Each structure stands twice: as structure tokens, then as C-alpha cells.
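In: coordinates only, sequence not included:
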């Protein structure tokens, strides 16, 4: 199954000044940056899975100059971020990589010290979420962090009416999508060798989950 065709629809992308644009990225980039600055406080390379428009990559690389940001996305979307990256011309952003989480080619990625992904787990099929966790765990060094941003359930319960509506709209659009439950994610993390270190509350009923490779 190819999930790439769903990404523009569910990430709310459109064109603005000849660049792909996501209002959600504009809204959440500052609060996410505040947390990432504490999590990724040492020099190193951070892999972003599902870079999308590139707005996050530019914002985080600009404000975290001690990091090298490595954008990646599904092969059909990997070049979408180029207008933002080219305009920013930041020395600490690498060219984007094509990454299909289901493919067995994680070994070809550059050495990383951390990983980040925003608003992907509810768009991917569950099998792809599993593959993402396994792949990240495979390439993270011991103690490396994986930050996952988005809306999540707790013990099968929605955290807000807006998240319930969002979950319903996702499932109406495609059967494989939907907000993921924290219990399932914690089990998945443990099976992959990732321990949940932090669960930060974020604006608009979102969370930032920080996993550490044990």
C-alpha cells in the first residue's frame, strides 16, 4: 500500500508564494522547537521522517545550529521540501532523502544521533508505524532519542472532542488511518528497544513523545 497519495490531503498542504505551505506547521513549529531544544541539546545529526513542506526542517535547523538536520520523506514526496530548503540555504540542512519506512534500506541512511517525526503516525498504516519504530531503533545509537509529535489516544479514550472528530474524519477518508493509542505505541516501543522518556502536552490537543533507545 502506498500512503504517499494521502499526505497532501491530510497535512493540509497548499501553495503559498511558490512554495508548498502547511498552516499546521506554522502553528506548531515554535512549541515543538522549545521542546526539541532540550531533547537534542548535543551536536549531532537528526533524521526527520516525513519532512513534507520543509517548514519544520528550516525552522529547527535555523534555531538549532548545533544540529545537522536530515530531511526525508516517502519517495513520491521527498523533493517537496526543496523550495523551502533552497530559499533558506542553511549549511546545517542536508539534501532530502527518499525513505519508504517499509523498505529494508534503513542501513543506507547516514549516522544519526536522533530522529523526529510530526503528524505521521495517524496517516501511516499501523504496519508502517511498526516499521518506522523498528527502523528508527535500528539506526539510533544507545541513548539516542526519537521524538514523535501528533494527537494520541490514552487507553482507547480521546483526549478532546476535536481529536475525536479528527479521528473520525481520518477513518472515513481511509481505513488504514487513525489516531494511535499510547498503550499500543508503548508496547511497540518496548518491542523495538525504545523506552518512553517524556510525554509533553502541546497546544491544540497534541503531544510530543520522546523515546530513548535503551
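Out: Looks like it arrived, so ask away. Model, not experiment: these values are computed from the prediction.
In: only C-alpha atoms for contact and neighbour calcs from this point on.
Out: Will do.
In: which residues of this protein fall in helices?
Out: 7-10, 23-39, 55-63, 82-88, 126-139, 161-173, 182-192 (DSSP state H).
In: The last one: how far from the chain's middle?
Out: Averaged C-alpha coordinates place helix 182-192 at 17 Å from its chain's average position (CA atoms, centre = their mean, to the nearest Å).
In: Next, the angle from that helix to helix 126-139.
Out: 40 degrees (axes from the mean of the first three to the mean of the last three CA atoms, to 10 degrees).
In: If you count contacts, what does helix 182-192 end up packed against?
Out: Helix 182-192 sits against helix 126-139, strand 194-202, with contacts defined as 3 or more CA pairs under 8 Å, 6 or more residues apart in numbering; DSSP states H and E.
In: In addition, the following structure is provided for comparison:
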């Protein structure tokens, strides 16, 4: 797999130094996401992040929520290197070494989690990745535990926002299996894997936070 074009190397990486990557959207959305996570996550336990990307989100969350342990993951080698580099640079002790996890895989190398985060993945991956995410989340989480998704969605009761329509077109031009997902389809997939209806929180820039809980 190749690096998505919306990732950028840090200045150090450009100069041949460390392996950290930077996702510009992270700086814009991380505090809004954190505000939701503060109320949603358990006071302690293991939080698995699926598709951690550059690793910037998990460092920000781990720094602010020190009572939780964070398990980053990604299927891409350059992302795993970036996550490890950001974690080292942070000096935080509550970030575990990143795991190589392909969301669509039948087996994941982890036995349980107290919460699962997945930020900006299911629209930049085939639908099989969403299917795998909910299938494995249904296996890993206990009753009442949360699965958190963030990103843009289509909703049948309202027109798609112009910015999201343009984003959707751009994604589909890169890969026809990518694109904004119908919220109803995601909720149906969640239900089929043992989750209740999502709590929906409006977020900046026409994004949504979806909180599913294991029934």
C-alpha cells in the first residue's frame, strides 16, 4: 500500500531524519474529537485505535487522558513507522507499540479492548474494511463498551453538503471502492454485529461523531 496523498512528511522527515508523518486535518479536528471522547471513554482500560494513520491523534489523546492505555494500529508500514516515531517523541508511557491490523482481515492480533476508535477510515477504504471493523469490534468489546467513528457521511433525510459532495467525488476518482458511506448502511451493519443505534454528534466541517455501544 502507498502513502495517501493527504499525508505529509515532517520537516525532519523531508531532511532524512525521523519517520513522522503529518496529517493536516488532525490539527483541525483533534480537540473537537477529544471533547467527545472525554465523555465517552471509560476512566481506565485499553483503547484500540483502528487505522491510526500518522499517529498524531493517539498521541494527543494519550497525553490528555493518562489513565487510559492506547493501542494504535494500521495496515501500512510507513504509518506504523510514523506512529512509533510520534510515540517515541512524545515520551508517553501509555501508548503501546503499534500493531499491523488490516480492518478487513478475518483475524486481528488482539484479544479484547475497552473501547475502539476509528477516525476517517471507512470512506477511504473498501466497504469490506467497515464490515471487518464491526465484526471484530463485536468480538472484542464487552456489553456497553463504545465503538467511536468520526468522519463525513451521507444522510437520507438531507442533501449532501457541497464540500462533502466534492470530497466524495475526489475519493471515488482515486478508487471506486472509496466514498462517503450512507449513515443508514453503517447503522445496519452495526446492528448486524450486536451494536445498538448510534448516538450522533454534529462536528465541525460537516463531519459526524458516531458512538455505537455493544448491546
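Out: Arrived safely. Computed from a predicted model, the values in this text were never measured in an experiment.
In: one step back: columns distance to residue 169 of the first structure on top of the helices and strands packed on helix 182-192 of the first structure, output as JSON lines?
Out: Formatted as JSON lines, those follow (distance: least, CA to CA, whole Å):
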{"stretch": "helix 126-139", "distance to residue 169 of the first structure": "17"}
{"stretch": "strand 194-202", "distance to residue 169 of the first structure": "21"}
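In: just the ones you listed: most buried one?
Out: Using mean count of other CA atoms under 10 Å, the stretch among those with the greatest mean number of neighbours is helix 126-139 (a mean of 19).
In: quick revisit: now render the helices of the first structure as a markdown table, adding distance to residue 47 of the first structure.
Out: Formatted as a markdown table, the entries for the helices of the first structure read as follows, by distance: least, CA to CA, whole Å:
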| stretch | distance to residue 47 of the first structure |
| --- | --- |
| helix 7-10 | 19 |
| helix 23-39 | 13 |
| helix 55-63 | 10 |
| helix 82-88 | 15 |
| helix 126-139 | 9 |
| helix 161-173 | 26 |
| helix 182-192 | 18 |
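In: wait, residue 43 of the second structure sits on residue 37?
Out: No - proximity of residue 43 of the second structure to residue 37 does not meet the contact threshold set by CA atoms under 8 Å, at 10.8 Å.
In: Please say which of those two ends up with more neighbours.
Out: Here residue 43 of the second structure and residue 37 are compared on neighbour count by other CA atoms under 10 Å; more neighbours surround residue 37, at 17 against 11.
In: separation between that one and residue 59 of the second structure?
Out: Remark: distance between residue 37 of the second structure and residue 59 of the second structure (CA to CA, to the nearest Å) = 14 Å.
In: swap in residue 128 of the second structure?
Out: Separation of residue 128 of the second structure from residue 59 of the second structure (CA to CA): 28 Å.
In: same check, this time on residue 9 of the second structure
Out: In this structure, residue 9 of the second structure lies at 17 Å from residue 59 of the second structure, with CA to CA as the measure.
In: Same check on residue 141 of the second structure?
Out: The spacing between residue 141 of the second structure and residue 59 of the second structure, counted by CA to CA, is 22 Å.
In: ok so, going back, looking at residue 9 and residue 59 of the second structure, which has the bigger crowd around it?
Out: Between residue 9 of the second structure and residue 59, residue 59 has the larger neighbour count (other CA under 10 Å), namely 23 against 17.
In: and the more buried one, what does it touch?
Out: Taking CA atoms under 8 Å, 6 or more residues apart in numbering, we find residue 59 of the second structure in contact with 86-87, 90, 92, 95.
In: a markdown table for these, including distance to residue 157 of the second structure?
Out: Formatted as a markdown table, the entries for the contacts of residue 59 of the second structure read as follows, by distance: CA to CA, whole Å:
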| residue | distance to residue 157 of the second structure |
| --- | --- |
| 86 | 40 |
| 87 | 41 |
| 90 | 43 |
| 92 | 43 |
| 95 | 40 |
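In: Out of these, the closest to residue 1 of the second structure would be?
Out: residue 86 (20.7 Å; CA to CA).
In: what's the matching residue for that closest one over in the first structure?
Out: The criterion is TM-score structural alignment: under it, residue 86 of the second structure has residue 84 as its aligned partner in the first structure.
In: Just give the number of residues close to that match.
Out: Residue neighbour count, defined by other CA under 10 Å, stands at 19 for residue 84 of the first structure.
In: Provide a list of residues in contact with the residue nearest to it when sequence neighbours are not counted.
Out: With sequence-adjacent residues excluded and distances taken as CA to CA, 6 or more residues apart in numbering, residue 84 of the first structure is closest to residue 54, at 5.7 Å. For residue 54 of the first structure, the contact set (CA under 8 Å, 6+ apart) comprises 71, 80-82, 84-85.
In: at 10 Å instead, please
Out: 19-22, 25, 48, 71-72, 78-85, 96 (CA atoms under 10 Å, 6 or more residues apart in numbering).
In: Those in strands, which ones?
Out: 19-22, 48, 71-72 (DSSP state E).
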